[in-house]
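K.L.:
sequence and predicted structure, then a few things I'm wondering about:
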Amino acid sequence: MSNIHIPAALSLALLLGACSLTPVLEKPVAPVPSSFGATAGVGASGADLGWQSMFGDPRLQALIDLALKNNRDLRLALLNVQSVRAQFDIQDSTRLPTVNANAGLVKQRSAANGAVAASVDSQKSAGIGISAFELDLFGRVAALSEAAFARYVASDESRRAAQIALVGAVADAYFTQRLAEEQLQLTEHTLADWQRSLELAQQLKAARQRSGLDVAEAEGQVATAQADREARLRAVALAGNALDLLTGVHAAGGLPSGIALDRQPVLVQLPAGLPSELLTRRPDIRQAEQALVAANADIGAAKAAFFPQISLTANLGFASLSLSGMFDSSQRTWSFAPQITQPLFNHGKLRSELRLAELRKSAAVVEYEKAVQTAFREVADGLAGRATYGRQIEAQTRVVGSAERRLALSRLRYDAGQDSRLALLDAQRLLYASQQTLLELRRNEFGNAVALYKALGGGLNAS
C-alpha cells in the first residue's frame, strides 16, 4: 500500500468518468408554416433594428433609457440570473474534488497505574485531504451540471425577454400618454367651440329668435364635452403614472418635448424575415429550448442513479508527538477510503424519479412548441395590422374631411334658417367622433408596430 500514489489514482478515476446516460436531444420540428404569407414582404428581420432606430421621438428614447437603467422588474430579472448562475457554480463545483488543509493537536492525560505515574501526552498533525468525492463513472454529476447550466442560460434569456417587454411597454405607455394628451386638447377645443354655440343660442333666445329647445340641446352638448374632458384628464394622469412605474423615476421634467401622433417617426413597415429566424431571435423561444435541454439532462441524472455511486475519501499528512520532527519522512501518514453504494430496494423511488424526469421533458417539448406557435401567431397578427392600418387611417382621414365640410355647410344653413339646430348638433358630434377615432387609429397603428417589433425579437440593441 505504501506504493499507492493518491493523485495518480484520482486522475485515473476522473478519466474513467466519461460515460453519459443522457439521451441525445432532438429538437422538435417547429410546428408552424415555412413563411408568414403574402403580408410578410421581403428584407431582413425587424429584430436587426435597435430601439433608437425604431422609435425616433427623443422624449420616448429618453424614457426607454431611463427604464433600462431604473426599472425594478428588470433589476429583479438580472438578480435572478445572477442567482441561477451561482446555483450552477455550486453544482458544477461537485465535478472536481474538494481539497481541504487540516491541522490538529490532541492532548491526553493517562491515569496512574501502580508504579507508572500519570502523564500527559500530545500529538500534532497536519495534512491535506479529500472528503467524499463522487467518481462520476456514469455521468450523474455531469448531467446535473449540464442541467444547471441550461437553467442559467434560460434565466438569462428570460432577462433578455424582460428587456424586450420593457422597451415595448414604455413605448406603448408613451403612445397612450400622447393619445390622451391629444384627445384632451381636441376635447378642450371642441368644448370651447360648443360653449360659444351655447352662448349664441342663449342670446338668440333672449332676442326671441330661437326657442328654449335650442338652448337645452346646446347645454347638453356642452355637458357631454365637459364629461369627456374629465375622462381625458384622468387618462393623462393614469398614463403618466404608468410611465413613472416603468421608468422607475418621476420623469415629467428635464426631458425633450414629445412629437405629435401624426408626425411620430416610428417605423411601422417592419420586415418580418422568415419564421425560422424566430428560433434564434426570440429570447422566450431560446428560454424554452434551454428548459428542454435541462429536462433532458435530468433524465441522464435519473438513469445514472440506478448504477453504483463511488465516493472517495483520502488524506495525506504528517503526525508526530513533537512539533520539531513532525515533517520528517518517517512521520508521514495517509489514508485512502473508497466507498461504493448500490441501490437495492427503494420502493420504486428511482423508477418514479426517472418517469418524472421523462414527463417533465415531454412537458418541456410541449412548452417549446407552444412558444414557437405563439411567436408565429404574434408576428402574423402584427403583419395583418401592418397591412391594414395604413389604409384604414387614410379612409378615416377622408371621413374627418367629409365631416368638416358637412359641419361648415350645416352652420351656413342653420345661420340662414334653413336647418334646425339638431342638424347642426349632429354635424358637430360627427366631426368630434371622427377626429377622436382618427387619433385612436394612429395610436393603434403604433401599438401594432410595437407588438410586431417585440414579436420579431427586437428591442435588445440601442441602435
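P.N.:
Everything's here; your move. Residues are numbered from 1 along each chain as shown.
K.L.:
every contact and neighbour count from this point should use C-alpha atoms.
P.N.:
OK.
K.L.:
after the host helix or strand of residue 352 comes which helix or strand?
P.N.:
Residue 352 is located in helix 349-415, with elements delineated by DSSP states H and E. Using DSSP H and E, the helix or strand that follows helix 349-415 towards the C-terminus is helix 421-455.
K.L.:
elements contacting that following helix?
P.N.:
helix 140-206, helix 212-247, helix 349-415 (3 or more CA pairs under 8 Å, 6 or more residues apart in numbering; DSSP states H and E).
K.L.:
what's the neighbour count on the nearest residue to residue 338 once chain neighbours are set aside?
P.N.:
The spatially closest residue to residue 338, leaving aside those adjacent along the chain, is residue 312, at 4.3 Å (CA to CA, 6 or more residues apart in numbering). Neighbour count of residue 312, defined by other CA atoms under 10 Å: 18.
K.L.:
from the contact counts, what lies against the host helix or strand of residue 312?
P.N.:
Following DSSP H and E, one finds residue 312 within strand 309-320. The criterion is 3+ CA pairs under 8 Å, 6+ apart, and the helices and strands that strand 309-320 contacts are strand 119-135, strand 332-341.
K.L.:
in JSON lines, list the ones you listed along with distance to residue 191 and mean neighbour count.
P.N.:
Formatted as JSON lines, the entries for the helices and strands packed on strand 309-320 read as follows, by distance: least, CA to CA, whole Å; neighbours: other CA atoms under 10 Å:
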{"stretch": "strand 119-135", "distance to residue 191": "80", "mean neighbour count": "16"}
{"stretch": "strand 332-341", "distance to residue 191": "85", "mean neighbour count": "14"}
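K.L.:
which stretch among those strands comes nearest residue 401?
P.N.:
Within the helices and strands packed on strand 309-320, the stretch nearest residue 401 is strand 119-135; the backing value is 80.1 Å (CA to CA).
K.L.:
now for that closest one, which elements pack on it?
P.N.:
Using 3+ CA pairs under 8 Å, 6+ apart as the contact criterion, the elements in contact with strand 119-135 are strand 99-110, strand 309-320.
K.L.:
closest to residue 292 out of the helices and strands packed on helix 421-455?
P.N.:
Closest among those, using CA to CA: helix 349-415, at 5.1 Å.
K.L.:
spit out the contact partners of residue 226.
P.N.:
For residue 226, the set of contacting residues under the criterion of CA atoms under 8 Å, 6 or more residues apart in numbering consists of residue 191.
K.L.:
that one and residue 186, how far apart?
P.N.:
Using CA to CA, to the nearest Å, one obtains 12 Å as the distance from residue 226 to residue 186.
K.L.:
what of residue 203?
P.N.:
With CA to CA as the criterion, residue 203 and residue 186 are 26 Å apart.
K.L.:
which of the two has more neighbours?
P.N.:
Under the criterion of other CA under 10 Å, the comparison of residue 203 against residue 186 puts residue 186 first, with 18 against 14.
K.L.:
included below, for side-by-side comparison, is a second structure:
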Amino acid sequence: MHHTQKIWMALAVAALLSACAPMGQQKPLAHAIDATSLQLSHGQLPHTQTEFWQQLNDPVLNQLMAQTLQDAPDLAATRARIDGAAAQYGLARSQTGPHIEADATYNRQRFSEYGMYAGLFGGQYMNSFDLSLKGAWEFDFWGKHRAQMAAAIGQQNALQYELEQTRLMLAQAVLTQYVQWQNLLRQQQVLQRRIAVQKNAAGLMLNREHAGLLAGSDVYPLQMGAHQLQAQIAQIDGQIDAIKHALAALSGQAPDALRNVQPTMWKTVPTVAAANVTADLLGQRPDIAAQRETLQAASANIKAAKAEFYPNVKISGLVGLSSIEIGNLLETGAKVVNILPAVTLPIFNSGALKAQLAQSHAQYDLQAAQYNKTVLTALREAADALSDAQATAKQSQERLAAWQLLQKASNAKAARVRAGLDNKLSMWQQQDDALAAEGLYQSALTAQRLAWVNTQITLGGGFNAAANHSESAGM
C-alpha cells in the first residue's frame, strides 16, 4: 500500500508541475462574421428545390444530369477525400481506448565470454521462449483526443458539404451548356430563314440587272450578306460540336457520345420570385456550410494544441510467459507481469508547444478569413443573381415587343405588295429586319434562362444546412 501511495503522489505532483507550463501570449482569434454583424434581415429567400432542373420536364437533360452526377471524376475525388476524413476520425477515436497486442517470440543468443553474464553463460548459446499480451491506455484527461475527434468530424462534414457544392457546380455547367446549345439551334433556324429571304431579294435584283434596270454592283451586297449568314451557320456548327464534347466530358463519356442527340426546345422560361438577400442564405449554400464546419474543426485543433501543455498520463502493462526451455513455458513459474504507469511532462521543449499552438491559431484565423470571404461572395452572387433575373426578364419583354412590332410591319408590307401598292424588295428587307429581331429575342430568352439557372445555384440548389447536418451526424 505504501508503494501504491507513492505512485499516486508522484502523479499528483506531476499534474501540479505541468500547470506551470506556460502557453505564451497568443493573439485574439479572428472574428467570423454572421447575419447580425452583416445586418441581414431575417426574411425568407425563395427556396430552390433539390434537383430543380426536373421541373423543366426535359428527358434529355435529366439523362445527361443523372449520368454527370453519377460518373463525374470531380465527385469521385471528393468521395475519396470523405473516406480519408472518416479514416482520420477512426484514427483519432482509436487513441481514446486501450491498445492490446499479442506477442510470441523465440530468441537464440550466444553470450559473450567477457560480458556481464560471462560467469554464468559465457560462450554458451541460450534459447528464450516468450508469450505475452501487451497493453497500453493513455488517459485523455485534458480532452486532446476528444478535440482531435471533433476536428475530424468537422472536416468530414465539410467534405460532405463540398460534395454538395461540387454537385451544384456540375449541374450549373451542364445546364449552362445545354441552354447555350438550345440557343445556337434557334439562331441557326433564324439564320436559315434570313438566308432564304436574302436569296429571294438577290434573285429579284438579278432579274432587274438582266433587264438593264440595275447595275451588277447593286446585287453584290445582298449576295455577300447571304454568304456572311452562311459563315455564321458554319461557326455555330463548330460551337454546337464543342458543347456536345463538353457535355460528354462532364458526364464521363467519349467526345462523340452525343453526336446524334438533340436537346429539347423549351417553350417557356422559368421565373424567379423577386426577393432581397436575407439571413437564411447562410444556411442554403453548401459552400458556406463547408467553410463553417472547417472553421469549427480549426477551433477543435486549438483545443488539442492546448492539451499538449498538460501532462500525458499513460499506463502500460504486460502479462505473459517466459522460459529458456520450451517445456517449462506453460508452468506457473513462467508467468511474467509488468505494470508501468508513465507521466510525460512538457517542462522544456524549446518553444515547440508554443509554436504549435500559435500555428493552430494562425490556421483558425486563415480559415475565419476564408469563411468571411465565402459569405461575402455568396451575398454578392445572390444579390447579383436576383437582380439579373429581373433585368433579363425585362429585357426579353422589350425584345419580344420589338420583334412583334417588326413582324406587324412586315405583315403590313406583305399586304401592300399583294395589293400592288409596294415592291417585293422592300417587303423582303422588312422580313429580314423582323427575323434579325427574332434572333435578338431568342438571345434575350437565353439570357433569362441562364439567369434562372444561376439563381438556383446561388440560392443553394435545394441545399439545407440543418437537414444535411442531421444526416451527417447520423453517419
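P.N.:
Ah, there it is. The model shown is predicted, which means the values in this text are computed figures rather than measured ones.
K.L.:
sorry, back to before: so for residue 452 of the first structure, which of the helices and strands packed on strand 119-135 of the first structure sits nearest?
P.N.:
Each of those was scored for nearness to residue 452 of the first structure using CA to CA, and the closest is strand 309-320 (51.8 Å).
K.L.:
buried stuff in the closest one?
P.N.:
Buried residues in strand 309-320 of the first structure, counted by 16 or more other CA atoms under 10 Å: 309-320.
K.L.:
what's residue 439 of the second structure aligned with over in the first structure?
P.N.:
Aligned against the first structure by TM-score structural alignment, residue 439 of the second structure finds its counterpart in residue 436.
K.L.:
not counting its neighbours along the chain, what's nearest that match?
P.N.:
residue 183 (6.6 Å).
K.L.:
for residue 445 of the first structure, same thing?
P.N.:
The shortest distance from residue 445 of the first structure to any residue that is not its chain neighbour, by CA to CA, 6+ apart, is 5.9 Å, and that residue is residue 389.
K.L.:
that neighbour -> the second structure?
P.N.:
The equivalent of residue 389 of the first structure in the second structure is residue 392 (alignment by TM-score structural alignment).
K.L.:
residues in contact with that match?
P.N.:
Here residue 392 of the second structure is in contact with 444-445, 447-448, 451 (CA under 8 Å, 6+ apart).
K.L.:
which one of these is nearest residue 426 of the second structure?
P.N.:
The shortest gap between residue 426 of the second structure and any of the contacts of residue 392 of the second structure belongs to residue 444, at 27.2 Å (CA to CA).
K.L.:
OK, contacts around the closest residue to the closest one other than its chain neighbours?
P.N.:
Beyond its immediate neighbours in the sequence, the residue positioned closest to residue 444 of the second structure (CA to CA, 6+ apart) is residue 396, lying 4.9 Å away. Contact analysis of residue 396 of the second structure by CA under 8 Å, 6+ apart lists 441, 444-445, 448.
K.L.:
ok, those residues in the first structure: which stay?
P.N.:
Using both residues aligned by TM-score structural alignment, their matches' CA atoms under 8 Å as the contact test, the members of the contacts of residue 396 of the second structure still in contact in the first structure are 441, 444-445.
K.L.:
now the residues you listed in CSV, with neighbour count and distance to residue 245 of the second structure?
P.N.:
Supplementary listing: those in CSV, determined by neighbours: other CA atoms under 10 Å; distance: CA to CA, whole Å:
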residue, neighbour count, distance to residue 245 of the second structure
441, 22, 27
444, 22, 25
445, 23, 24
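K.L.:
and the closest residue to residue 413 of the first structure other than its chain neighbours, how far from residue 205 of the first structure?
P.N.:
By the measure of CA to CA, 6+ apart, the closest residue to residue 413 of the first structure outside its immediate chain neighbours is residue 419, 5.5 Å from it. With distances taken as CA to CA, residue 419 of the first structure is found 17 Å from residue 205 of the first structure.
K.L.:
now the residue lying farthest from the centre of the second structure: closest residue in space that isn't a chain neighbour?
P.N.:
Using CA atoms, centre = their mean, the residue of the second structure lying farthest from its centre is residue 119. It sits 71.9 Å away. On the basis of CA to CA, 6+ apart, the spatially nearest residue to residue 119 of the second structure that is not a chain neighbour turns out to be residue 113, at 7.8 Å.
K.L.:
am I right that residue 285 of the first structure is in a strand?
P.N.:
No - counting by DSSP: H, G, I helix; E, B strand; the rest coil, residue 285 of the first structure falls outside a strand, being helix.
K.L.:
that one corresponds to which position in the second structure?
P.N.:
Looks like residue 285 of the first structure aligns to residue 288 there (TM-score structural alignment).
K.L.:
contacting residues for the spatially most central residue of the first structure?
P.N.:
With distances taken as CA atoms, centre = their mean, the residue of the first structure nearest its centroid is residue 162 (2.2 Å). For residue 162 of the first structure, the contact set (CA under 8 Å, 6+ apart) comprises 73-74, 77.
K.L.:
so what does it match up with in the second structure?
P.N.:
Residue correspondence to the second structure (TM-score structural alignment): residue 162 of the first structure is matched to residue 166.
K.L.:
could you measure from its match over to residue 461 of the second structure?
P.N.:
When CA to CA is applied, the distance between residue 166 of the second structure and residue 461 of the second structure equals 11 Å.
K.L.:
orientation of the strand or helix carrying residue 3 of the second structure relative to strand 335-344 in degrees?
P.N.:
With elements delineated by DSSP H and E, residue 3 of the second structure resides in helix 2-18, which encompasses its position. Our comparison of helix 2-18 of the second structure with strand 335-344, counting by axes from the mean of the first three to the mean of the last three CA atoms, to 10 degrees, yields an angle of 20 degrees.
K.L.:
if I look at the residue nearest to the centre of the first structure, how far off is residue 56 of the first structure?
P.N.:
Using CA to CA, one obtains 22 Å as the distance from residue 162 of the first structure to residue 56 of the first structure.
K.L.:
go on, residue 294 of the first structure?
P.N.:
Look at residue 294 of the first structure and residue 56 of the first structure: by CA to CA, they are 40 Å apart.
K.L.:
which one of these two is surrounded by more residues?
P.N.:
Counting neighbours by other CA under 10 Å for residue 294 of the first structure and for residue 56 shows that residue 294 has the greater number, 26 against 15.
K.L.:
wait, isn't that one in contact with residue 151?
P.N.:
Yes - between residue 294 of the first structure and residue 151 a contact is recorded at 6.3 Å, counting by CA atoms under 8 Å.
K.L.:
now residue 344 of the second structure: closest residue in space that isn't a chain neighbour?
P.N.:
Spatially, and ignoring its direct neighbours in sequence, residue 344 of the second structure is nearest to residue 312 (5.0 Å; CA to CA, 6+ apart).
K.L.:
give the equivalent position in the first structure for residue 298 of the second structure.
P.N.:
With TM-score structural alignment as the criterion, residue 298 of the second structure pairs with residue 295.
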